[in-house]
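1. Any chance you could fold what I've pasted below:
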Amino acid sequence: MKRYFLSLIAVLLLLIVTSCTPQDKSSNQNEEKSNIQGNNKQENIQEKSTVTKPDTKSDGANTGPFHHMDYKAKAAPKFSADELAKNPEGDWLTNGGDLSNSRYSPMDSINTSNVKNLKVEWVTSLGSGFEFKYSGEATPIVYDGVMFTITGANHIQALDAKTGKMIWEYNAKLPEELNTVCCGWTSRGVALGDGKVFVGLLDARLIALDQKTGDLVWETRVDDWEKGYTITSAPLYYDGKVYTGVAGGEYGIKGHLAAYDSGHGKEVWRKFTLPAQGEKGSETWPKDSDNMLRGGAPVWQTPAVDPELNMIYFSTGNTSPDLDGSNREGDNLYANSVMALDADTGEYKWHFQEVHHDIWDLDPANPVVLFDVEMKGKLRKGIVQAGKTGWLYILDRTNGEPLIGIEEKPVPQNEKQKTSPTQPIPIGDAFVPQTVTDEDVKRDLPKEFKGEYGDIFTPFWDKPVTLKPSPQGGANWPPSAYNPNTEYFYVLGNDNYFAYAHYGEDEEDKFEEGKEYIGSVWQPVEKSPSRGTVTAMDIKTNKIVWQKNWDTIAYSGILTTKGNLVFTGHNDGRIIAYNATNGDEIWDFKMDAGANAPPITYEIDGKQYISIYAAGNTLAGTKHGDKIYTFSLEGKYGSLDDIPKDQINTSPVKHKAAKNEKDQKGPDKKVAANDGKTIYKNNCLACHGAEGAGGHNGPNLQETEMDLDAVIKQVNKGSGSMPPFEQTLSKDEIQSVAEYVKSLSKK
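-> Just a heads-up that it's a prediction; the model follows:
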C-alpha cells in the first residue's frame, strides 16, 4: 500500500511539472494581445510576430540539441544596466563587448611587451558552414567560463571557454528553399541573459534557448523570409528585452527595429524606420506613393544603448529600389540614418541622415559606437558611425547634433535620378579614397577600359559610371572599436572600383514581393584591384593618426585593449596585432581559413585569452573553414603545423567537420552533380545575384559572353576577387554550374 501511494504521488508530481513547462506558458501567452507602440498602426503586427510553442516536427524546427558534457557554470542572470554597460573585464557579455559597442577591454595582461608570445591554447572545429554560400562573421559571447557562438549555417554551440570542448549544440534547420539572402548566409552572433541564449535566424525567426541545455524555450516569427525579411545581426539583451532589426533592403521590405520580452518572446514594441503618411519624415517621400511601404531602411547591426539617457541607437540601411531614385523624389527618411529611440517604448528621439536620396548603396552598415570624451574642456556624450562613404559621422548622442562639424555642400546632379542638391560632408579626413583619378585609371584599370568615372556622389543614368567608394565601402559591416586610453577610433575600410548604370526600364514593372529590387545595374570593374585600410582616427579631430594599407579588402572587425593593442583578422587567414598608438604590426598567426570575424578577449582564473572565428567569407572570396582559435601567453602551439590533429576539438554530432579541403559540404542535403542551378545558388548567388543579374561582388553574368571552356576554367581557378572552386566542387559539379552560368548569358 505504501508503495502504491508513493507511485501515485510521483504521477501527480509529474503531471504538475509537465503542465507548467515554459512551452505551455509561451503558448498561453500567445493568446494575449501584444503591447505595440511606435508607428505601427498601418499593419497588424500580431500576424507578423507570433510566439509559437516549440514543435520538433514543424518547418525549421530543431533536430534536438546535442549534450556533450555536464554544464556546471551558473545561469546568466537578468543582467543589470551597469553590468552590461561597463567595459568587459572578464566576460564578454554582448556582441560589442558592452552596451556602447566599444569592443574595448580594460584587460592588459596581454600587451605590447608580450603579445609576441601569444600561442594557440585551443582550437575547436564547429562542424558546419563549409559551403561557399556560408560566411563566418560571428562574435562569440563568453560568460562564467562558457562561450556561445553560431556558424553561418545557423548552428548554435556552447563551448567550454578554457578548453574549447563542446557542451551542447543546436541546429536551427533553416528552410532549404530560403532564397531571399542578398549577401551570403551568415549570422553575426547571439545574445545572452535571463538564463537564455537569444538568436536571430536567417529565416526571420527570433529564438531563445536554455543556456544550460540548448533546449528551445520560445520561438517568435519576426517576419516572413519569403517577402525578403531576414536577420543577420546579433540581437541585444537589455533590461528584460531582446532587440533585433531586420535585413532585406534589396527586396523592397519595410525596415524596423523591435523589442521582445525575454521571458516568453512576446513583442513589446516595433518601430518602423519608414514613416507613415502624415508622420514626421513622410514629407521626404513622394505624396500618394507606396514607397514608404517597401522603401527599405533595414537594420543591419546590433544596436547600442545609453542606460542613463534610456536611448537605443542604430543606423538604417539603403532605400528600395536601391540604385534607382527616379520614382522616390526627396531625402527618403529614415533610410541611411543614425536613429535614437526610447529604449522602453520605441518612441522617436532624433535622427541624422548620412546620405540623402541614396542611389549608390552607401548606407551605414557599421555598428554605431558610443563614447565619452572631453572636448574643449567639457565632457561630451558622443556617438560615432563609420560610413560606407569613408567618413566618420561623430555626433552628440543626446540630440544628434554634430560634435565635429558636418557641412551640407552642393553635389553633382542628375534630373532623372531626382538627386539631392546637397550632401552632408564631415569636417576631417576620409579613411578611404573617394575619387577615381586619371592616375588611378592608368595604374589600376584594364587598357580596354573606356567608361566614364568620377567621385563620391557622382550620379549615373544610362551610361556606366565607375566610382569610389563602392557598395563594399568605406566601412562595411565589420565592427569598429574605440579605445578611451588613446582616444582613437579604429576602423576597417575598403577601396575598390564599382560601375553603375540604370536599367532603362520602368521600376514599377520590376517590383515583385520577395524578389531582388535594386533598380539598376552595378558590378565591380573586372581586372581591377581591391584594397583595404586599417585606420586609427582621432575622435576629437576626425583626423587620421595612422593607417595600414592592404592589397585586399579589410573584412573582419576590430578589438582594442588597455594593453595598447589592436587585433583584427585578414583575408589570408591571419589574426594580426598592431600597436594601438602608432600602428606597428607586432604579432600575427595564420589560421586555416579566412579570418573574417571580429576577435574578442576574455579572462578565466586570471588568464587572458584572445579568440577569433576563422571560417571564411563569401563576399570576401576567402578560403572557408569552421574553426574557433583561442590564444594565450601560456598556449602551446606557435604555428598551424604545430597543432596535433587529435588536439583539435570537434563536434561529435553527425555533421562532422571536413576531413580535407575537398570535403566541405557541411550538413546540407547532397546536391546532385548535374543540378547546376542549385550549385550556383549555394556557391555563386551572393556575388553574382539571382539568375546572374548582378550581386555585391561579381559581374552581371547575363551581360558576360564566355564560351563554356572559359567558364569552366574561371570556376576552377578563379581570378581577381573570385576564389577557385577546384578544391570544393567536383568536376561534374563544375561542369554543371558552368553550363548553367553559360545559359544565363542568353538572358
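2. Please make it C-alpha for all contacts and neighbour counts, starting now.
-> OK.
3. give me the element Tyr4 is part of.
-> Assigned by DSSP states H and E, Tyr4 belongs to helix 2-18.
4. doesn't Met591 make contact with Gly573?
-> Yes. Taking CA atoms under 8 Å as the definition, Gly573 is a contact partner of Met591 at 4.9 Å.
5. and the closest residue to Glu408 other than its chain neighbours, what element?
-> Using CA to CA, 6 or more residues apart in numbering and skipping the chain neighbours, the partner closest in space to Glu408 is Pro424 (4.4 Å). For Pro424, the host element (DSSP H and E) is strand 422-426.
6. Next, find the distance separating Gln714 from Gly189.
-> According to CA to CA, to the nearest Å, Gln714 and Gly189 sit 34 Å apart.
7. Hmm, I typed the wrong one, I wanted Met591.
-> In this structure, Met591 and Gly189 are 21 Å apart, going by CA to CA.
8. Val491 too?
-> When distance is defined by CA to CA, Val491 is 20 Å away from Gly189.
9. Ile600 too?
-> From Ile600 to Gly189 the distance is 12 Å (CA to CA).
10. Could you do Trp350 as well?
-> The spacing between Trp350 and Gly189, counted by CA to CA, is 28 Å.
11. Between these two, point out the one with more neighbours.
-> Neighbour totals were compared for Trp350 and Gly189, and Gly189 leads with 30 against 16 (other CA atoms under 10 Å).
12. what's the more buried one in contact with, if anything?
-> Taking CA atoms under 8 Å, 6 or more residues apart in numbering, we find Gly189 in contact with 95, 137-141, 149-150, 199, 233-235.
13. The same query, at a cut-off of 7 Å, please.
-> Listed by CA atoms under 7 Å, 6 or more residues apart in numbering, the contact partners of Gly189 are 95, 138-140, 149-150, 233-234.
14. May I ask which of the residues you listed has the most neighbours?
-> Counting by other CA under 10 Å, top hit in the contacts of Gly189: Asn95 with 32 neighbours.
15. check contacts around that residue.
-> Asn95 is in contact with 139, 141, 189, 191, 234, counting by CA under 7 Å, 6+ apart.
16. One more, so I can put them side by side:
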Amino acid sequence: MFEISRRRMLGETAAMVALAGAGPFKAFAATAPGASSLPDTEWRHYAADQASTRYSPLDQINADNFSDLEIAWSFKTDALGARKEYQFEATPLLVKGRLYLAAGSRRDCIALDAASGELLWMHRLDEGQRALNSPRQLSGHGVSYWTDGTKERILYVTTGYRLVSLDAATGIPDPDFGTNGIVDLKLDFDQQLDPDTADVGLHATPLIARDTVVVGAAHAAGDVPAVRRNVKGYVRGFDVRTGKRKWIFHTIPRKGEFGYDSWLNGDADEAGNGGVWAEMSADEELGLVYVPVELPTGDEMGMFRRGNALFGETLVALDIETGKRRWHYQLVHHGLWDRDIPCAPILCDIPVDGKLVKALAQPTKQAFLYVLNRETGKPIWPIVERKVEAGDVPGEWYAPTQPFPTKPPAYDVQGVTIDDLIDFTPALRAKAVELVKNYKIGPLYTPPVVSKPGRWGTIISPGIQGGTNWPGGCYDPETHTVFVYSKNQPGVIGIIPNTNMTVSQFPQVHGISGEEPRPQVAMGSETNGAPPPRRPAPAPAAAAGPPPGFLAVDGLPLLKPPYGRITAIDLTKGDLKWQIAHGETPDNVRNHPALKGLKIPRTGRPGNLGPLVTKTLVICGEAGFYTNEYGVRGAMLRAYDKATGEEKGAVYMPAPQSGSPMTYRLRGKQYIVVAIGGGNYSAELVAFRLPGAA
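-> Now for the predicted structure:
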C-alpha cells in the first residue's frame, strides 16, 4: 500500500475529472456529432452534482492503466491578471464539450475547449480598489451553470463581490439579469456597506437550484478581528433569470427571530461575520439548500458573542424558495477553535435499519463526520453532549458541553497526548516531551489559554486549518462510502492582551506572549492568504528548542505521522473501512540526519485536498513538492482501490494539486482534469488521458 509507482516520472502532470450523480441525483449526458458509441458525460456542478458527491461511474481509466496517463493538454493562467497566481483552487465544469472555470489573479471567467484546452472566451470585470480591498482574492473555487432547456448561463462571483450571469456560448453578460448582467452583492444586504472597503467577498461558487441562485459571504480571517461590528455574513437567494433578490437568511439573528435568544446580553446586535464561505449542497426534491455557517466575529475570542450564539458553526437547512429555516444542527457550541464548517455536506441515501434514509454527511475541521437525516436534521447515530473544560481568558464565556458523534469515529487525531508525539527515536521523543511542557495539551475542545512564558498557549489538534478543509470529501453511491482527506498538523492558540487598538478593537486577540498583534490579511493576497511572518517572542538566553509558537522538534513535525491521510467511511455501519497515508514523505523528513538508517513508511503530507471517486478508484493528488530519486521535484497524482485503499497507480505532476480533480468522457475518451500550482510554480490546469486517445 505504501509502494509508489515510479513510471513516467518526467513530463507528466495529473488531472482528474469526475462525473456527476447517481441515485436521486441525475447524471447529465449528451451525444455530440461525430462521437463514438459511448455517450459524452458531463460535470455540471462544482462537486459533480448538487449533492456534492464528486462521484463518476466512468472506468476507462482504471487500476490497470492509471500509471499510463499522459498529458492531453495544459492551460497556464499567468496572463489572466497583473500577477501570477500560485493558489489555483478551481474545479472546472464540463458542459457540451466546454470547460468553464474562474482563473487568474483577477478572477477571469473563461471557457476552454475540453478536447484541446483552447481558450474560447473570457470575461473580466476590472473592479479597481474594490477588488484590491477584497478579503477573498485570486480565482476562487469556480463557476456555476444553469439552463432552462433554451437559455444557458454561467454565473460567478467576482473578487469585488458582484454576481455575474453570462451567456454560456459567448461569455457576453445577460442583459436581463441585474444591471447589464451584474448584481452588486454589497447592495440589498439588509445592512449599509461601503462599496470599496466593506469586509466581504467570496471564493465559493454560487449554488443554483430550482432557478434560485444562493450566494454566501466570506470575510478576512478572524483571529485578530479589526472591528467588533463587522459585516454580517447573511445568505441570499436570487432569481436566476432576473437577478432579483428572492430572500435573505440572517445567519446572525435579529431581535424577534429564531436563534436570537441563544445570544446573551444582546450580543447578536453588534456581532458580525457568521458568513457562509464554504460550498453548499441542495436537494431539489426536498426543496432544501444546506448551508454551512462559520463563527461570528472572533475566531478564538468569544467575549462579544456570549452564549451558544446561533447560527455559528451550524449546519442550516433552508427552503430554497423562501429562505426559511427548516432545521439546524450546531456542531460546536460557542466555538473558540475556528472550527468553521469548511465544506459542503455530502447528500446520500443510505440503508438504516433496513430502510433507505435521505441522509447527509458533513466532513469537518475537527475530523468528525456528522451524519444527519437531511429531511429532519436528526442524527443517524447518537450525538452526545459531553462536558468540556473551561479556560482562563478574562471576560470569556464557555459552553459547558460539546456534541460528540458516537459514529463514525474520528478519522484523524483529536487532541494531544504524550503518546501522540514524534517517536522516530527516543531522543526526538524526549525533546518533544520537553517542548510540550511549555504548552497546555489535552483532548479535543481543550480551551485556549492566556499566553505567557512557560505556557505559551494550547496545542490543538487538528489545527485551525483542520482536519478537513474547503475541498471536502466524495461519496460512492454503490458502496455507501465516504472518502475524505485530512491532515494531522497541530496548531497553537494563545490569547494575548491587545496593545494596539488600531489593529483590533478586541481587548484580547490570538497571539503569543511578547508578540505584537498581527493584522488580518486577505485570503489570496500577495501572501497567498498566509499571515505576516511571526516575530518570535523574546525568550531567556539559556532557552533551548524552537521559538514559542513553533511546533517542531529539530525541524521535524511535533506529532507522529501520518501527516496526511485518506479515510474510507462505511455509512451503512458508521465504521472506518480503511485509512492510508496520502502523499510522499516530505524531503525534510526523508533526508533528516537524525533519521539516517531508519526505515520509515510513507508519512503522507499535510495540505488541503479533495479526492475524486470513480467506479473503481479513489483519485487524489499530493499537497506540496518532494524530490524523487532522479532529483526531479514535483508531486504525484495517485489512484487507490476504492474497496481496499491499495495504491494502483501514480503519475507525475510538476506541481501539487491545488484544486479538486474532476473527470468526463468526450468523444469516447475519458479525461481527468486538475488544477495545480504552488511554491514557485504558477497556476496551471492539466488534462490527462490514456495514450492513443487523440
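17. Quick one: map Pro259 of the first structure onto the second structure.
-> For the record, residue 259 of the first structure is Ala, not Pro. Matched to the second structure by TM-score structural alignment, Ala259 of the first structure sits across from Gly237.
18. what helix or strand is that match on?
-> Taking DSSP H and E as the criterion, Gly237 of the second structure maps to strand 235-239.
19. Can you give the contact residues for that strand?
-> 211-217, 244-250.
20. Gly81 of the second structure: which of the residues you listed is nearest?
-> Nearest to Gly81 of the second structure, judged by CA to CA, of the contacts of strand 235-239 of the second structure is Ala217 at 23.4 Å.
21. Aligned counterpart of the closest one in the first structure, please.
-> Using TM-score structural alignment, Ala217 of the second structure sits opposite Val246 in the first structure.
22. measure that match to Gly387 of the first structure for me?
-> 19 Å.
23. Repeat that for Leu84 of the first structure.
-> Relative to Gly387 of the first structure, Leu84 of the first structure is positioned 26 Å away (CA to CA).
24. Same check on Val355 of the first structure?
-> In terms of CA to CA, Val355 of the first structure sits 9 Å off from Gly387 of the first structure.
25. swap in Ala234 of the first structure?
-> Using CA to CA, we find Ala234 of the first structure at a distance of 20 Å from Gly387 of the first structure.
26. Ok, Ser102 of the first structure next?
-> Separation of Ser102 of the first structure from Gly387 of the first structure (CA to CA) stands at 16 Å.
27. Please name the nearest non-neighbouring residue to Met292 of the first structure.
-> For Met292 of the first structure, the closest residue by CA to CA, 6+ apart turns out to be Leu274, at 5.7 Å.
28. Leu84 and Gly387 of the first structure: who's more crowded?
-> Ranked by neighbour count (other CA under 10 Å), Leu84 of the first structure and Gly387 place Gly387 first, with 28 against 21.
29. Residue in the first structure paired with Thr77 of the second structure?
-> Under the alignment (TM-score structural alignment), Thr77 of the second structure pairs with Leu126 in the first structure.
30. tally of neighbours for its match?
-> A total of 28 residues lie near Leu126 of the first structure under the criterion other CA under 10 Å.
31. how about the helices of the second structure, start to end?
-> Secondary structure of the second structure (DSSP state H): helices located at 129-132, 426-436, 587-590.
32. would you list these in TSV and tack on mean neighbour count?
-> Shown next, in TSV, are the helices of the second structure (neighbours: other CA atoms under 10 Å):
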stretch	mean neighbour count
helix 129-132	17
helix 426-436	17
helix 587-590	14
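33. how about TSV for those, with distance to Glu478 of the second structure added?
-> Shown next, in TSV, are the helices of the second structure (distance: least, CA to CA, whole Å):
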stretch	distance to Glu478 of the second structure
helix 129-132	44
helix 426-436	44
helix 587-590	38
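34. Figure out which of the ones you listed is closest to Lys358 of the second structure.
-> Closest approach to Lys358 of the second structure among the helices of the second structure is made by helix 129-132 (40.6 Å; CA to CA).
35. Give me the helices and strands touching the closest one, please.
-> Judged by 3 or more CA pairs under 7 Å, 6 or more residues apart in numbering; DSSP states H and E, helix 129-132 of the second structure has no packing partners among the helices and strands.
36. dump the residue contacts of the closest residue to Lys431 of the second structure other than its chain neighbours.
-> Residue nearest to Lys431 of the second structure in three dimensions, not counting chain neighbours: Val553, with 6.7 Å by CA to CA, 6+ apart. If a contact means CA under 7 Å, 6+ apart, then Val553 of the second structure has 428, 431-432 as its contacts.
37. and Lys577 of the second structure, what pairs with it in the first structure?
-> Lys577 of the second structure maps onto Val545 in the first structure, by TM-score structural alignment.
38. how deep is its match tucked in, by neighbour count?
-> The local packing of Val545 of the first structure (other CA under 10 Å) involves 17 other residues.
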